[in-house]
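# Structure for this input, please:
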Amino acid sequence: MLVYDITKRRTFDHVARWVEELRTHADSSIVIMLIGNKADLGDERDVPTEDAVEFAEEQGLFFSETSAFSGDNVDTAFFRVFEEIYGVVSKKALECSNGIKSNGVDLKGAKIDIISGSDLEISEIKKLSACSC
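Reported below is the predicted structural model:
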């Protein structure tokens, strides 16, 4: 997820470079979603939604506007990314089961469980996440 602030144009102006860096250094099957955050501050908007939609379409990115403050569309954005990642992993698993090696990764037996947002509180998600940074 690449997140920019809809109230600060300069944050959006950096997105093209971030996409380029991701595509240069990440696996070719990476799922990238562009997120315009602070949608609750629409009256302070400095990045028109149309600009972001156009950029996302040109780059083949998924797009959503969210508000971390109010929580609007946050779950939806994460679930969309999870669905797309699941699709990529499922395709790779299918290729592996057919004897096709996918980027040198053996996905035999790989499983992804997606838990409904209503079943899991944010605090529980934080407990489950493991960050190596």
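
# make it CA atoms for all contacts and neighbour counts henceforth
Will do.

# Name the single longest helix found in this protein.
helix 74-97 (DSSP state H).

# What helices and strands are in contact with it?
Applying 3 or more CA pairs under 8 Å, 6 or more residues apart in numbering; DSSP states H and E, we find helix 74-97 packed against no helix or strand.

# can you give me the helices in the chain?
9-13, 15-25, 49-59, 74-97, 122-128.

# Tell me which of those helices lies nearest to Lys38.
Among those, helix 74-97 comes nearest to Lys38, with 10.9 Å by CA to CA.

# Quick check: buried residues in the closest one?
74, 77, 79, 81-82, 84-86, 89-90, 92-96 (16 or more other CA atoms under 10 Å).

# Mind telling me the two of the residues you listed farthest from one another?
Most distant of the buried residues of helix 74-97, by CA to CA, are Val74 and Cys96, 33.0 Å apart.

# What residue in this structure is the furthest from its centre?
Gly99 (29.2 Å; CA atoms, centre = their mean).

# I have a second one here; can you model it like the first so I can compare?
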Amino acid sequence: MGDSYDEECDYLFKAVLIGDSAVGKSNLLSRFSKDEFRLDSKPTIGVEFAYRNIRVGEKLIKAQIWDTAGQERFRAITSSYYRGALGALLVYDITRRATFNNVAKWLHELREFGNSDMVVVLVGNKSDLGNSREVDEGEGKNLAEAEGLCFMETSALENKNVEEAFLIMISKIHEITSQKSLEAKKNENSCISATMTLPFGKEIVNIDEVSATKQSRCCT
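Predicted structure coming up:
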């Protein structure tokens, strides 16, 4: 598991879990955050979230993962749910084709309310139920490739590829954030002799670090 919750970290990354109801989002989160699986897991009401500290290279990242209800009656929270999210796991159930068909709907929502460079991993969950499979793994791979997403099949029950799916997302978020931070420093150095006066209504913001009080515009 990750480092202690209380250990001082270098970054705080918010990510979201999305997909139809009963695809296994909550059990994926509990596997990742607490290494637990509940056969009697109930549908999520509203929004829940969990933390886990992950080390990527020399940086300690606190991942804040939000889990939301898949039912339509809770979709009024959509815009606030995506606010500040840098990544998403878009989950479908390999034994229910309807959940795979609805991936297009969730992608549309992501692109409408989420950040343009959000890291998205398409996850086909419940791979342990291969005998009941309705969606081939190749279909998931092809869709992910066409949409520019990462892809992985998982089993929350057997704890298969759960860690890997979250780590792929977190590592890519870190890669993007580090690149933006580097570019911001280069721009700052190139403009060091320029005036520090900003137009009225503008403000200096920081990359999404734990020590920052505001997030950069690219991460909202």
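
# can you redo the helices of the first structure as TSV with distance to Thr66 of the first structure?
Converted to TSV, these look like this (distance: least, CA to CA, whole Å):
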stretch	distance to Thr66 of the first structure
helix 9-13	14
helix 15-25	16
helix 49-59	12
helix 74-97	6
helix 122-128	16
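
# ok so, going back, tell me which residue of the second structure matches up with the residue farthest from the centre of the first structure.
Using TM-score structural alignment as the criterion, Gly99 of the first structure maps onto Asn187 of the second structure.

# cool, Glu57 of the first structure as well?
Alignment note (TM-score structural alignment): Glu57 of the first structure maps to Glu145 of the second structure.

# now that match: how far from Ser80 of the second structure?
As judged by CA to CA, to the nearest Å, Glu145 of the second structure and Ser80 of the second structure stand 28 Å apart.

# And Glu109 of the second structure, by the same measure?
From Glu109 of the second structure to Ser80 of the second structure the distance is 12 Å (CA to CA).

# So these two - more neighbours on which side?
Applying other CA atoms under 10 Å to Glu109 of the second structure and Ser80 shows that Glu109 carries more neighbours, namely 15 against 11.

# Could you find the counterpart of that one in the first structure?
Checking with TM-score structural alignment, Glu109 of the second structure has Glu21 as its match.

# what sits against its match?
Shown in contact with Glu21 of the first structure (CA atoms under 8 Å, 6 or more residues apart in numbering): no residues.

# Now do the contacts for Glu153 of the second structure.
123-127, 137, 161.

# what's the closest non-adjacent residue to it?
The spatial neighbour of Glu153 of the second structure that comes closest, neighbours along the chain excluded (CA to CA, 6 or more residues apart in numbering), is Gly124 at 4.5 Å.

# Lys62 of the second structure too?
In space, Lys62 of the second structure is closest to Asn53, 4.3 Å off (CA to CA, 6+ apart).

# whereabouts in the first structure does the helix or strand hosting that neighbour align?
Element membership of Asn53 of the second structure, judged by DSSP states H and E, is strand 47-56. On the first structure, no counterpart of strand 47-56 of the second structure exists by TM-score structural alignment.

# helix or strand right after that strand?
strand 59-68.

# and the angle for that following strand with strand 47-56?
160 degrees (axes from the mean of the first three to the mean of the last three CA atoms, to 10 degrees).

# Can you list the buried residues in the helix or strand that strand 59-68 of the second structure is followed by?
Following strand 59-68 of the second structure in sequence order, the next helix or strand is helix 78-82 (DSSP H and E). Neighbour counts over helix 78-82 of the second structure (16+ other CA under 10 Å) mark 81-82 as buried.
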